[in-house]
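Enquirer: I need the structure of the sequence given here:
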Amino acid sequence: MDWMNIELEAWAGEAKERVLRESIPARNRTGYIERGGRLLLNLSSNDYLGLAGHPAILEAMRDSLLHEAAGSGASRLVTGNGPSFSRLEEAVAQWQQSEAALVFANGYAANSGVISALVGRGDVVFSDRLNHASIVDGITLSRAEHARYRHNDMEHLHSLLTKYQGARRKLIVTDTVFSMDGDHALLRKLVQLKREHGAMLMVDEAHGSGIYGAHGEGLCHKMGLKHEVDVHMGTFSKAFGVYGAYVCGSRTLIRWLVNKARPLIYSTALPPVVLAGVYTALELVRTEAIRRVQLDEGSRLLRDALREAGFRVGSGDSPIIPVVIGDNDTALSFSSALEEEGIAAVAIRPPTVPEGTARIRFSVSAAHTAADLLDAAVRIRRVGLRMGVIVS
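Expert: Got it, this is the predicted structure:
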């Protein structure tokens, strides 16, 4: 197996090798982590609403552990489908104003399972070039034709839909908030093209759930387009601060997925303790709108400060704030320098992002105070000037 070492050395030489690093949430300091004995401001987490350590969620999970089994013991179609699933799915469907909902182990399982259940040979999936890897892999598993359109280029998508107008089934799939750029999909135009070409539309609200909408339902709800979407997916591992994913749609869709989504059929069900935590998190997401206000204010504050400092900052209003650095080595050095300044901010490199666009992906949480973010902006600017990424 020497070929592995050869490949890994090549990746290391291109500053592309990934390594695992330990970190733990800081005690009594939300929005911070501890790594190597140091306290760091956490600007890399997807815990957008700061719920991961919420006492009510921890209490619900603690109670579940005392009264239920540690694990589910089997897949949902065997004996793993406990009453906690029905309770959560009913609550999610009501929250999303959908006929039905289905809970999956995680977003990767949901995307790969749903796409491969909906399309196959003879079908075509139209996917934004910047969609998440789980969408790309779901398309590959489905064996459908993969027609990738340039990011948010609706003219390109229209041309591809026209080219494949004779396909048996057509599925348009997109992130609503793109995970490495923080910008939005052009949902109104996507709905229009879906109608014109008789396609299905699936959205991934992983980075929109909990953040947008009056009750955190997502970007589609905020834009009044919920009922134009055929398949609505979101996760419980980001703004909810727990783990898992959901798919919402018609009762027919959910019935179909129970029979066809292989990650659901052939995976052990989530433990009851996770479902208990998610159920409580959902209530907090629905009712504590102040967290969304704080998140929005913090995101705008940091984005504006970094842009004013001279950084190349991505567009959008999400808590994802990418600062494009360029080459991999500089991005890694920038991340290391930020850690020395007390900030945890990871360098994102190809193949996660296109070549030449290595970046620092800052992500804000409602747990961050204005003082945290303003101080971080000063430190980030200091590193940028020292490394020549920006000029004074």
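Enquirer: for the rest of this, base every contact and every neighbour count on C-alpha atoms.
Expert: Will do.
Enquirer: list the contacts for residue 147?
Expert: 124, 125, 126, 127, 160 (C-alpha atoms under 8 Å, 6 or more residues apart in numbering).
Enquirer: mind redoing it with 10 Å?
Expert: 124, 125, 126, 127, 128, 129, 139, 157, 160, 161, 164, 172 (C-alpha atoms under 10 Å, 6 or more residues apart in numbering).
Enquirer: so it, which of the three states?
Expert: strand (DSSP: H, G, I helix; E, B strand; the rest coil).
Enquirer: how close does it sit to residue 182?
Expert: 23 Å (C-alpha to C-alpha, to the nearest Å).
Enquirer: then residue 106?
Expert: The gap separating residue 106 from residue 182 is 21 Å, by C-alpha to C-alpha.
Enquirer: again, but for residue 101
Expert: 26 Å.
Enquirer: ok, which stretches of the stretch 1-150 of the chain are strands?
Expert: 24-25, 32-35, 38-42, 100-104, 124-128, 145-149 (DSSP state E, counting those that start in this stretch).
Enquirer: another sequence for comparison is provided below:
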Amino acid sequence: MDLLNTLTGQLRALDEQSLIRKRRTVDTPCGARVSVDGRQLLAFCSNDYLGLANHPKLKLALQEGAAIYGVGSGASHMISGHVRAHAMLEDRLAEFVGAHLESARALTFCTGYMANLAIITGLTAGDREAEIFSESLNHASLIDGARLSRAKVTVYPHADLAALGALLAASNAATKLVVTDSVFSMDGDLAPLPALLALCEQHGAWLVIDDAHGFGTLGDHGRGALEHFKLRSPYLVYMGTLGKAAGVGGAFVAAHETVIETLIQKARPYIFTTATPPALAHALLTSIDLIEGQEGIKRRAHLAALVAQLDDGQVGLKLHRWRRLPSMTAIQPILIGDNAETMRAGAALYEQGLWVGTIRPPTVAPGTSRLRVTLSAAHSSMEVAQLITALNNLDATGKDVR
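Expert: As a prediction, this is how the structure comes out:
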């Protein structure tokens, strides 16, 4: 009972700080309009940026994949779980982003979290003198990967190239990794990747890019941050997720073939995990075609137009008490600050039929709680206008959130 009382006390403390997290149950496919706990809502909180999660072609491809390969893979990739669909997807992904990498090869994972753990622990395996330089706003998976590696970890300030350059110059490590998000998941801004890559090439360091929120949405053909910034280097190690803009699930790492072979041989999150259901890999072949083709181009253009709608001087956001953080991506944070006020704002929107994410510590720093608006190509301009009106009214009056 003492153990349970300790946990109860910890939960009570979280509740007193407005930090308790609660799940809601969705009864419909992922989309702009969903049924949640029996209520019809307009959702601005998913990462389905291109609106592909319920695409008819993906549903048919998943059904076809299950008909060909069954459901489960049955084992890890290293035993018997590496199915033809996995091999075909890896070849397709290597081709898709390969123009930005030398001798490109790809490796698929169950989740982006696992992929990041694999990259960092795999590239530093057996080298206790390795050093990792981690961006201060990195995703938890990158932070945890650095911790698990047992390498020396140095955190550099957000987008501070001068600080990182000095740290790299002072390092005597033979193995150096600079690790960063491309699109920062809670702020929506972009890392200065060209300058980071130049530093890595100058100092002999790997640049590990987590492009979870850029893959599919950035670049003319959706090839992510690599295409957006026109990057190309053998020093790049690229991670893209397949459950956000790609609409399905999983993740992949693309890099020089020697890097990928190293991960296959050394990365425990890859070696000791059952492979993803091959039907998902089969469906993702269709997803990549959609991202790359004319439909993907149109959806990215529509998404960009929705982001621009927020900036419109006549009908866009006009906030006074709150602050919209600068972002040209689908992630549009509204900074409020106080935990309780953030929760009240989210609840007020929910009562109006608008579902917006409420983000609090430890996901963000204390005092920076926010509404995290995520836009999707599945949204219409009228739906975004409805959100804008609600946010402007709440910010102006404050009566529903104070």
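Enquirer: so what number do they get for TM-score?
Expert: Once superposed, the chains reach a TM-score of 0.95 (TM-score structural alignment, normalised by the length of structure 1), with 388 aligned residues with a C-alpha RMSD of 1.8 Å.
Enquirer: circling back to that earlier point, mind checking which of the contacts of residue 147 of structure 1 are buried?
Expert: Taking 16 or more other C-alpha atoms under 10 Å as the criterion, what is buried in the contacts of residue 147 of structure 1 is 124, 125, 126, 127, 128, 139, 157, 160, 161, 164, 172.
Enquirer: against structure 1, where does stretch 237-255 of structure 2 fall?
Expert: Aligned by TM-score structural alignment, stretch 237-255 of structure 2 falls on residues 231-249 of structure 1.
Enquirer: what about that stretch, start to end distance?
Expert: 6 Å.
Enquirer: do the same with stretch 33-45 of structure 2
Expert: OK, stretch 33-45 of structure 2 end separation, C-alpha to C-alpha: 11 Å.
Enquirer: just to revisit the earlier point, who has more neighbours, residue 106 and residue 182 of structure 1?
Expert: Legend: neighbour count by other C-alpha atoms under 10 Å for residue 106 of structure 1 and residue 182, higher for residue 182 (22 against 18).
Enquirer: after alignment, which residue of structure 2 pairs with that one?
Expert: By TM-score structural alignment, residue 182 of structure 1 lines up with residue 188.
Enquirer: swap in residue 339 of structure 1?
Expert: With TM-score structural alignment as the criterion, residue 339 of structure 1 matches residue 350.
Enquirer: quick one: stretch 172-181 of structure 2 to chain centroid distance?
Expert: Remark: stretch 172-181 of structure 2 is offset 21 Å from the chain centroid, using C-alpha atoms, centre = their mean, to the nearest Å.
Enquirer: next, count neighbours for residue 5 of structure 1.
Expert: Neighbours of residue 5 of structure 1 (other C-alpha under 10 Å): 10.
Enquirer: where along the stretch 251-392 of structure 1 do the helices fall?
Expert: When assigned using DSSP state H, counting those that start in this stretch, the helices of the stretch 251-392 of structure 1 occupy the ranges 251-260, 262-265, 272-287, 289-309, 328-340, 370-387.
Enquirer: and the second one against structure 2, how far off on average?
Expert: Which is helix 262-265 of structure 1. In the superposition with structure 2, the average deviation recorded for helix 262-265 of structure 1 is 0.8 Å (mean C-alpha distance after the TM-score superposition for structure 1).
Enquirer: now do that helix: which elements does it pack against?
Expert: Taking 3 or more C-alpha pairs under 10 Å, 6 or more residues apart in numbering; DSSP states H and E as contact, the helices and strands that helix 262-265 of structure 1 lies on are strand 100-104, helix 107-118, helix 251-260.
Enquirer: which part of structure 2 matches that helix?
Expert: Going by TM-score structural alignment, helix 262-265 of structure 1 lines up with residues 268-271 of structure 2.
Enquirer: list the buried residues for that stretch?
Expert: Buried residues in stretch 268-271 of structure 2, counted by 16+ other C-alpha under 10 Å: 268, 269, 270, 271.
Enquirer: repeat for stretch 377-384 of structure 2
Expert: 377, 378, 379, 381, 383, 384.
Enquirer: just checking, the fifth one touches residue 42?
Expert: Spelled out, that is residue 383 of structure 2. Yes. With contact defined as C-alpha atoms under 10 Å, residue 383 of structure 2 reaches residue 42; the gap is 7.8 Å.
Enquirer: what sits in contact with each of the two?
Expert: Shared contacts of residue 383 of structure 2 and residue 42 (C-alpha under 10 Å, 6+ apart): 32, 33, 354.
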